[in-house]
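**Q** got a structure for you, letters missing:
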């Protein structure tokens, strides 16, 4: 610990800490948290935000995020006070950059006079300079060797569990963990009953999300169809969910699973509706994707189909309510390139062949059956 003490000026060791928990900053009234990306990216950051809320209970926490983050946080209860939408900027939010919009964003943020800015968005090559433009009194975050330094940093190494990585960053600001994984409760709403099959309440509800941003993380459509048909044959209500981009996958699943009574809500739900459906489910089955991570945060049991490398970064920590099936492929099925060098460490090949295709339907089905029969905390049965 001597090198940490020398670098950080003393660290309080706590049994619940992921890394060193340093002295808290004084006079913190406004906190900015930088986290772009999709649903899963936000969910990975939430334990750190909860820790910051606990450490600085009187501060206003502003998430610098994306439109999907704003929509989700409007549908759940969380430690975030407000969401400010990031401008399109290289390495922070993909899109056509508008220099005037970027300048206007920073002018607005600087007027807020943040006391603490927290970088939870990658290794810092782009996000650290972005964070520094906020002109916050204190800055903490992750950093690769080629990234601009912040006041307090931890090394960014690609293979680290993302929620734990974010908690390690929160520790730099003196915030010890409250939860190791995100915990969310749906905001009051009309509930899922309006969109689910009429008899769904009398049968186990299995919700399936077949999509993933990276096609290589997708379990084959034929496997999802076989699973859906088997669950329906067992008397489960089976519902497909996803956004508009998942509609072709859902259509193929419905065709292959026919005549099984599988229902698709793909492309029909806003985020509040998705939250309601996931919270109502008895089991959610999905790839390493935002809806699966969201279901877990809502306390719904899940069966996740993960590539082994993604499991290190994004897999659930417990197994009582969350089961995983791993794809152990380490080379691209098409060209043989090493796919374990991912993220910023190496460019990826242009092939989209699934790296989880070898996960057997039987094993996923067995996990679903096990979880359907497992009493869920807070529910009767």
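**A** Alright, I've got the coordinates. All of these numbers come straight from a predicted model, not from anything done at the bench. Residues are numbered from 1 along each chain as shown.
**Q** Please count neighbours and contacts with C-alpha atoms only from this point.
**A** Noted.
**Q** what ranges do the helices span in the chain?
**A** According to DSSP state H, the chain carries its helices in the segments 2-8, 39-55, 67-75, 99-111, 127-132, 162-172, 221-233, 247-257, 271-280, 290-297, 308-314, 361-372.
**Q** got the ones you listed as CSV, with mean neighbour count and distance to residue 195 columns?
**A** Formatted as CSV, the helices of the chain follow (neighbours: other C-alpha atoms under 10 Å; distance: least, C-alpha to C-alpha, whole Å):
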stretch, mean neighbour count, distance to residue 195
helix 2-8, 11, 53
helix 39-55, 24, 22
helix 67-75, 18, 16
helix 99-111, 13, 38
helix 127-132, 21, 40
helix 162-172, 27, 32
helix 221-233, 21, 18
helix 247-257, 18, 17
helix 271-280, 23, 8
helix 290-297, 25, 17
helix 308-314, 19, 30
helix 361-372, 17, 21
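**Q** ok, and here's another one to check against it:
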């Protein structure tokens, strides 16, 4: 039996999707969420994710109607498992009697058991073995970019492909926050390059002195300023980069939310960053970027548009000239 019309054969008045991951992983799921919404325009779609992703669900309210925080699981490293909350969480999920549950959290080794415990009438997702009962599990692709893997799941179930492009909508609240912060005061659109030297894990970060050296070389161009971005936890890192620079940058780390930071980036000429969530924000904004990889699978996590986004493998911090050359080439693009 083919899976191509699986969604059409099932009631999907109420749908729950499980993907409890960080920012970049969630942004990579947007093409699949867009396809699922197109297939189920009148369904109520709930997202179960990490607590932070409440803001993701609100930003992508065109595709997600409700957010439900996941208490965690011992097999998932993204958050400490709050075991005392799990019993009530699963009981409340079963009480909802969802028509359909979709597992979009990896290959299903552990996540399929989590989604089965939601008690939905039907379930679909990735899995190594055929589903049991009213389940449709398809093999997790061994290769390919993450947005395409997830989109393959959605289209395999019968959703229409609505394009693989990422999105990052900028809201009026983002713009107001950016303006109120004063960070962008005096920064004309197109007059600056954003440097994002941080990442969730320190061992994924390109050396601060390399970011500083590249920023100084780019700042030689007339009227091209450097803006350092980062989370509150990355304030010491951006300060270190600033100290190493010959030309004083604008240090915007810390005070801005993800949305306001994206609004700041949306006016930049270019972003240079590690392989981290902001690279997928740049893809959603269609902001030119140079992305430096050191740990992750570059074929899986590189942005799809290789003309707009240049990805380099440099685990030992040896490719500063290549980063600079790619940045200069992107700045020359019309």
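**A** Here it is on my side, so go on. Keep in mind that what you see is a predicted model, and the values were worked out from it rather than measured.
**Q** What would you report as the TM-score here?
**A** Between these two chains, after superposing, the TM-score reads 0.89 (TM-score structural alignment, normalised by the length of structure 2); 330 aligned residues with a C-alpha RMSD of 2.6 Å.
**Q** before we move on, back to that, export the helices of structure 1 to a markdown table and append columns for distance to residue 28 of structure 1.
**A** Shown next, in a markdown table, are the helices of structure 1 (distance: least, C-alpha to C-alpha, whole Å):
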| stretch | distance to residue 28 of structure 1 |
| --- | --- |
| helix 2-8 | 19 |
| helix 39-55 | 10 |
| helix 67-75 | 23 |
| helix 99-111 | 15 |
| helix 127-132 | 17 |
| helix 162-172 | 14 |
| helix 221-233 | 49 |
| helix 247-257 | 46 |
| helix 271-280 | 32 |
| helix 290-297 | 28 |
| helix 308-314 | 31 |
| helix 361-372 | 44 |
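**Q** Tell me if I'm right that residue 150 of structure 1 and residue 141 touch.
**A** Yes. Counting by C-alpha atoms under 8 Å, residue 141 is a contact partner of residue 150 of structure 1 at 6.9 Å.
**Q** ok, the two, which is more surrounded?
**A** The neighbour count for residue 150 of structure 1 versus residue 141, taken as other C-alpha atoms under 10 Å, is higher for residue 141 (33 against 21).
**Q** Under the alignment, what does the more buried one map to in structure 2?
**A** For residue 141 of structure 1, the aligned residue in structure 2 is residue 125 (criterion: TM-score structural alignment).
**Q** show me what contacts that match?
**A** 102, 103, 104, 108, 112, 136, 137, 138, 153 (C-alpha atoms under 8 Å, 6 or more residues apart in numbering).
**Q** go on, residue 371 of structure 1?
**A** Counting by C-alpha under 8 Å, 6+ apart, residue 371 of structure 1 makes contact with 282, 283, 301, 321.
**Q** Aligned to it, what sits in structure 2?
**A** Matched by TM-score structural alignment, residue 371 of structure 1 corresponds to residue 330 in structure 2.
**Q** Repeat that for residue 90 of structure 1.
**A** In structure 2, residue 90 of structure 1 lines up with residue 74, judged by TM-score structural alignment.
**Q** How about the contacts made by the closest residue to its match other than its chain neighbours?
**A** Nearest-residue entry for residue 74 of structure 2: residue 81, 5.7 Å, with adjacent residues in sequence omitted and distances by C-alpha to C-alpha, 6 or more residues apart in numbering. Neighbouring residues of residue 81 of structure 2 by C-alpha under 8 Å, 6+ apart: 71, 72, 73, 74.
**Q** right, and residue 230 of structure 2 touches residue 239 too?
**A** No. The pair residue 230 of structure 2 / residue 239 is not scored as a contact, 10.3 Å apart, by C-alpha under 8 Å.
**Q** List the contacts of residue 59 of structure 1.
**A** Residues near residue 59 of structure 1 by C-alpha under 8 Å, 6+ apart: 28, 29, 30, 31, 53.
**Q** Apply 7 Å and report the result again.
**A** Residues near residue 59 of structure 1 by C-alpha atoms under 7 Å, 6 or more residues apart in numbering: 28, 29, 30, 31.
**Q** how about the first one, what's its match in structure 2?
**A** With TM-score structural alignment as the criterion, the equivalent of residue 28 of structure 1 in structure 2 is residue 12.
**Q** ok, how many other residues are close to its match?
**A** Around residue 12 of structure 2 there are 21 other residues, counting by other C-alpha under 10 Å.
**Q** what does residue 144 of structure 2 give?
**A** By other C-alpha under 10 Å, 14 other residues sit near residue 144 of structure 2.
**Q** In this structure it contacts residue 300, no?
**A** Yes. With contact defined as C-alpha atoms under 7 Å, residue 144 of structure 2 counts as touching residue 300 (5.6 Å).
**Q** Now do the residue nearest to residue 206 of structure 2 when sequence neighbours are not counted against residue 187 of structure 2, distance only.
**A** Distances taken as C-alpha to C-alpha, 6+ apart place residue 317 nearest to residue 206 of structure 2, at 6.0 Å, with adjacent residues excluded. Residue 317 of structure 2 is 30 Å from residue 187 of structure 2, where distance means C-alpha to C-alpha, to the nearest Å.
**Q** just residue 167 of structure 2 next, same as before
**A** Distance of residue 167 of structure 2 to residue 187 of structure 2, given as C-alpha to C-alpha: 24 Å.
**Q** Show the contacting residues for the match of residue 28 of structure 1.
**A** With C-alpha under 7 Å, 6+ apart, residue 12 of structure 2 has these contacts: 43, 99, 100.
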